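1. sequence plus the predicted model coming up.
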Amino acid sequence: MHLVIVHGYLLSGTGSNIYCANVAKTWKRLGHAVTVVCQDRNAGKLDFVDEHFIGTNNVPATAPSPGSIRVVVPDIDNLLLVYVFNQYEGFTVKEMGNSQCSFDEIENYIDKTAAGLSKVLMQGVDRILTNHAILSPAVAKRASKGQVPYDIKIHGSSLNFSLKQRPELLKYALEGLCHCEKIVAGTSYICKLLGETFAQHAKEIGLHDKKVVIPPGMDPNVFQLIDTVNVNQQRFLEKIKIYADKKPTGRQAQKIVLPNPASTDDLHKSLTALAGTYDQWAVDYDLVQRWPAITEDEPVLVYFGSYLNTKGVGEVLVSFPTILNEIPKARLLIIGYGGYREHMEGILASMESGDINAFIAFCQAGSFLDASADELRGFFRTISQEERQRITITGIMEHSQICEVLPMASISIVGSKCAEAFGMVTVEAMCSGVLPLSNYHSGLEDILDVVKKVDPSLEAIMHIRSERGGKFGSADGSVLLKELPKKVINALKYLYPNAEYSDQTQRRKISEKLRSIAVENFSWDKICMSLLEPLH
């Protein structure tokens, strides 16, 4: 079959980007011809992409070959409309949810993208998978004119950050939803969110009959158990050096000068501007030089995902010195990208210099952490240079690099404070044999529930106690900050009952169980075949 994926953004990073990339790769592996209509102008550099065409006029007249992926980038006048602001090289970026963009701009975006999709449909297409409630479904509806069936994969960000914030956008969601065949939700939480968001239009949409739960997945051929720390670490460093040399636009510590909180009127604005001075879509250029030599007897904690105030990454960072008090050999890796990168660097600098006022300012800039000034004082302490070197922030990585470093970790932390459509990083960690500690809310619940059915005691270790509240409602960051140290320490005792971190006996046993659960329930092959099945 010739299958088309419509996605308004990139094919690398996190969230829906990775979802679309993995569906495309899996359909390719299953022998289908795949076209991805998106805005990734660098997709030709991705190793799984076979053909790459930029510009609507350059779309070929014939379909791609079976078992291959073609990426088509339509003209959109360089205006990218997003749910949550981030920098995208070469684009003017506007959020849809806060009225930054006009309806004329939205209409132009839909029509321009539909023009590109229409040229693809002329090649002969069997099915279209669109992503998010807006705007890709409206694109497919206008381009297909009822001639080609399309389904919609719902991701949480368009519902939470656009439709809830700006109800006038509802007409674009209804345009797509009313004419699609299937509405795919990744979790029961997304099903519930769909029902709430479109309660008054459920009958018009046919929501009850169209919706189906198909979880996202991971590739067990990519995410593997560790060989050894030394072997994985060597492969990782070799891959990172090639990646950084290929894309030398990432952050370099020597070029960064943090603003002084005491003399800065808008610290958050200054920090986000500083984070925009280098390429967020490239790994830190100096990472190989900064990389610590991790040894077998050092338990590694990892956070991987977006550097946003919704994700709990600030709480992970601030809690780590308390963990070091109990486990001095521990290390923390923070892998990802986003506008709050320099907030973290400021927090680390203030802890190293012993400046508590600067520490509080960096923590509270842009509501990075939920904790009050008094609560933050309770977690502040001066860290030594050696302790500072136990914390490494890397910048973004591709799966080909993450898959080497992730299995080196004992524990991953998923501390999202905002509702999540699904816990993709939780599943990827499990498949790599890493014990994930996760908040229990929204789409994160489904994965923990699967684990609980297999091993309730294992789920209890993974489950972080949380309380609703904080700035984003789903989980109070102040509670997360207090819970993390004891949760991490207990989890490490579970993995290493003799407190000998070089003794991997128990950890290896748990790793194999975690991977087995992940592979059985969340493999991409099974999921992508389900996407093509008839609704009933």
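-> Alright, I've got the coordinates. Numbers count the residues shown, from 1 in each chain.
2. when you work out contacts or count neighbours from here on, use the C-alpha atoms and nothing else.
-> Noted.
3. and the nearest residue to residue 191 once chain neighbours are set aside, how close does it get to residue 129?
-> Leaving aside its sequence neighbours, residue 191 sits nearest to residue 185 (C-alpha to C-alpha, 6 or more residues apart in numbering; 5.9 Å). Distance check for residue 185 against residue 129: by C-alpha to C-alpha, to the nearest Å, it reads 13 Å.
4. give the residues shared as contacts by the two.
-> Listed as contacting both residue 185 and residue 129 by C-alpha atoms under 8 Å, 6 or more residues apart in numbering are residue 153.
5. and the residue nearest to residue 191, what does it touch?
-> Counted by C-alpha under 8 Å, 6+ apart, residue 185 has contacts 153-155, 191, 211-215.
6. can we see that at 6 Å?
-> Counting by C-alpha atoms under 6 Å, 6 or more residues apart in numbering, residue 185 makes contact with 154, 191, 213.
7. these in helices, which ones?
-> If you go by DSSP state H, the contacts of residue 185 have residue 191 in helices.
8. for the contacts of residue 185, which one is nearest residue 16?
-> Closest approach to residue 16 among those (C-alpha to C-alpha): residue 154, at 9.3 Å.
9. nearest residue to that closest one in space, please, no chain neighbours.
-> Per C-alpha to C-alpha, 6+ apart, closest to residue 154 is residue 132, 4.7 Å.
10. comparison target, given below:
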Amino acid sequence: MKIAVIHGYLLNGTGSNLYVQNLCRQLCISGHDVMLFCQDVELENYDFIESAYRFDKDNENMERFHEKRTPFEGKCRCFVPNIGKQLPVYVKDMYDRFEAVEITKISRHDMESYINANKKALRACFMDEKPDVAISNHIVMQPVYTNRALEGLEGTVKLTVAHGSSFNFSVRKSNMALNYALEGLNAADGLVFLTDYSQREFEDYFDEIAEIKARKMLIPAGVDIEGFFPLEIGESKSERIKRLMESIESEKGLLKNNMESGASREFESLIKNATGEELSEKKAMLMAKGDGKAIDPDIMEKLLKIDWENENILLYYGKYLWTKGIHNIIISLPFILKENPNTRLVLVGFGTSRGYLETLVNALDMGDLDKLKYLLKYPEQFQSHVERGTGHYSKWVLDILRDSEKAKDYMKTARGNVKDRVVFTGFMDHGLLRDIIPCADVVIAPSIFPEAFGLVGVEALACGVLPLQTYHSGFKCVVDSYEGLFELDGNLKGIQKLCLDENLVRNISCGINAVLQAYRSRGEELVLRIRKDARNICVDSYSWRSVADRFLDEAQSEMENLEKVKLEV
């Protein structure tokens, strides 16, 4: 089968990028030929891409810039449309080759130019080789230019994968984006949802606006079970971290500093000495701290400082954004450290909330109660994408801080203790994450905003590590899939699900303390049992082979329907 996969972004970093990468690889493994459209040009490390072509400024002609032999029966050719310098995005991000602009802030004229550039590139390919199936990722803008490129070319099945970010951050907030979404959705033969939650969310919104006739399909995302795997029998965490450090060392380009040394010193001085009100006037500086996909230049020193064998390791990885709920892990730390002082929180990622998060850590470490309360009460003054009402989930701690005696005890535990217990690493791609995840005792994903799918939890399971995720939206189905792990020990049975309510911070700290207590009580026996059972859950439910097979089955069914309609006419 000839399959076109349309994705207007890179192939690494975010959930949808990784989704596209892994789906394409599995389709090639299964023997199908893939035409991949994206904006990634650093393709050396993708084992499934046989060749790649870059379009000229008119998107009419192309030149080959990458070629290599691949080990799979199916072959993938990658095509990079020329879209100019502006890249429409759902959430503000940094790209080396583009100026990323949120879709909600782009003019219709500029959006049409972007769509037309992509359409011309796709059209140039499709006129030579019409695909049997076209899989568009996100409900804007890929389905729009894919459908326009296929206009007049009959017989191609058009599927759209409804990832969550385009819906929540663009379509819900822009009439222009909504209209484009309707154009693409009305042309689709099938809509693929990663979870039943995302399907219900979609239907609740669109059923009141328009009748979408495309058949709806539920196909969960998968994980690279060959790339993500647990510690092997007899393998120590230190050995795995050594391999991680060797990988970092071999990728010298990763070691970029996202702030000049002088600016970095100014930042440290600012968050240490300024009041909350004074910091609110420096929002741009705070947001600039983590706004770049770079690993920290002192990452080796940070990794060596951690006692991987004897400390309790809590790991978060993903974007540094308010919506990811990272601040709620940080403010839960005093409660965790009080019972488990030998605990380290490792925060891997990038994003514009890093400056705010580091300021939060600093306020705790200095015992600055006034600054801490200001940071928690007015988060929107220091970062973007603070969703209304999400501050409610920190209410339990804010209530404690208003009680002088309770606040005194809380700050006593935090003062001089938190900063050394929190490690920011900067960005790590999945080639590095696969070696750090198995070295964690708990992977924590405390998102407070709707998520399409709980990929972090699935990757933790693949690595044999217990995940703790908030219980909502697309995370729910993943949490439900591993709830049997909590039956393995009495300490785990009492853990409350991390529902989005005012007790979230309390339940995060209690849950983590319960897990660490269980490990202390049962030792290596429980660790090995969870490692084995978690891995089995992932292999049985979330392999990319099962995902690709379901795509192919659905596509074949739609192809037969099209043929049937054609014969009837």
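-> In hand now; what should we look at? Keep in mind that what you see is a predicted model, and the values were worked out from it rather than measured.
11. my read is that the residue nearest to residue 154 of structure 1 contacts residue 151, right?
-> No. Using C-alpha atoms under 6 Å, residue 132 of structure 1 makes no contact with residue 151, being 10.5 Å away.
12. more neighbours: which of these two?
-> The residue with more neighbours, out of residue 132 of structure 1 and residue 151, is residue 151; 25 against 22, by other C-alpha atoms under 10 Å.
13. rewinding a little: and the contacts of residue 185 of structure 1 as CSV, adding distance to residue 497 of structure 1 and neighbour count?
-> Formatted as CSV, these follow (distance: C-alpha to C-alpha, whole Å; neighbours: other C-alpha atoms under 10 Å):
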residue, distance to residue 497 of structure 1, neighbour count
154, 42, 24
191, 40, 22
213, 39, 17
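14. closest to residue 338 of structure 1 among the contacts of residue 185 of structure 1?
-> Distances from residue 338 of structure 1 to the contacts of residue 185 of structure 1, taken by C-alpha to C-alpha, are shortest for residue 154, at 22.6 Å.
15. ok, how many other residues are close to the corresponding residue of structure 1 for residue 37 of structure 2?
-> Under the alignment by TM-score structural alignment, residue 37 of structure 2 pairs with residue 37 in structure 1. Look at residue 37 of structure 1: counted by other C-alpha under 10 Å, it has 26 neighbours.
16. repeat that for residue 274 of structure 1.
-> For residue 274 of structure 1, using other C-alpha under 10 Å, the count is 19.
17. quick check: the helix or strand containing it compared with structure 2, mean distance?
-> Assigned by DSSP states H and E, residue 274 of structure 1 falls within helix 267-275. Mean deviation of helix 267-275 of structure 1 relative to structure 2 after superposition (mean C-alpha distance after the TM-score superposition for structure 1): 2.7 Å.
18. run the chain-centre distance for the next helix or strand after that helix.
-> Sequence-wise, the next helix or strand downstream of helix 267-275 of structure 1 (DSSP H and E) is helix 287-290. Computed by C-alpha atoms, centre = their mean, to the nearest Å, the chain-centroid distance of helix 287-290 of structure 1 equals 24 Å.
19. same thing with stretch 316-335 of structure 1?
-> 22 Å.
20. what span of structure 2 lines up against it?
-> Using TM-score structural alignment, stretch 316-335 of structure 1 pairs with 329-348 in structure 2.
21. mind listing what's buried along that stretch?
-> For stretch 329-348 of structure 2, the neighbour count (16 or more other C-alpha atoms under 10 Å) marks 329-337, 340-341, 343-348 as buried.
22. which ones among these are found in helices?
-> Going by DSSP H, the helices hold 329-337 from the buried residues of stretch 329-348 of structure 2.
23. quick check, nearest of those residues to residue 516 of structure 2?
-> residue 336 (9.6 Å).
24. element containing the spatially closest residue to that closest one that is not a sequence neighbour, please.
-> Nearest non-adjacent residue to residue 336 of structure 2, counting by C-alpha to C-alpha, 6+ apart: residue 509, 5.6 Å away. Secondary structure assigned from DSSP H and E places residue 509 of structure 2 in helix 504-522.
25. elements contacting that helix?
-> helix 326-339 (3 or more C-alpha pairs under 6 Å, 6 or more residues apart in numbering; DSSP states H and E).
26. show residues contacting the helix it packs on.
-> 413-414, 505, 509.
27. farthest pair within these?
-> 413 and 505 (16.1 Å).
28. between those two, which has more neighbouring residues?
-> Taking other C-alpha under 10 Å, residue 413 of structure 2 and residue 505 do not tie; residue 505 has more neighbours (27 against 20).
29. can you give me the neighbour number for residue 247 of structure 1?
-> Residue 247 of structure 1 - counted by other C-alpha under 10 Å - has 15 other residues nearby.
30. same thing with residue 340 of structure 1?
-> Residue 340 of structure 1 has 23 nearby residues by other C-alpha under 10 Å.
31. which parts of the stretch 301-450 of structure 2 are strands?
-> With strands called from DSSP state E, counting those that start in this stretch, the stretch 301-450 of structure 2 shows them at 312-319, 343-350, 422-426, 442-445.
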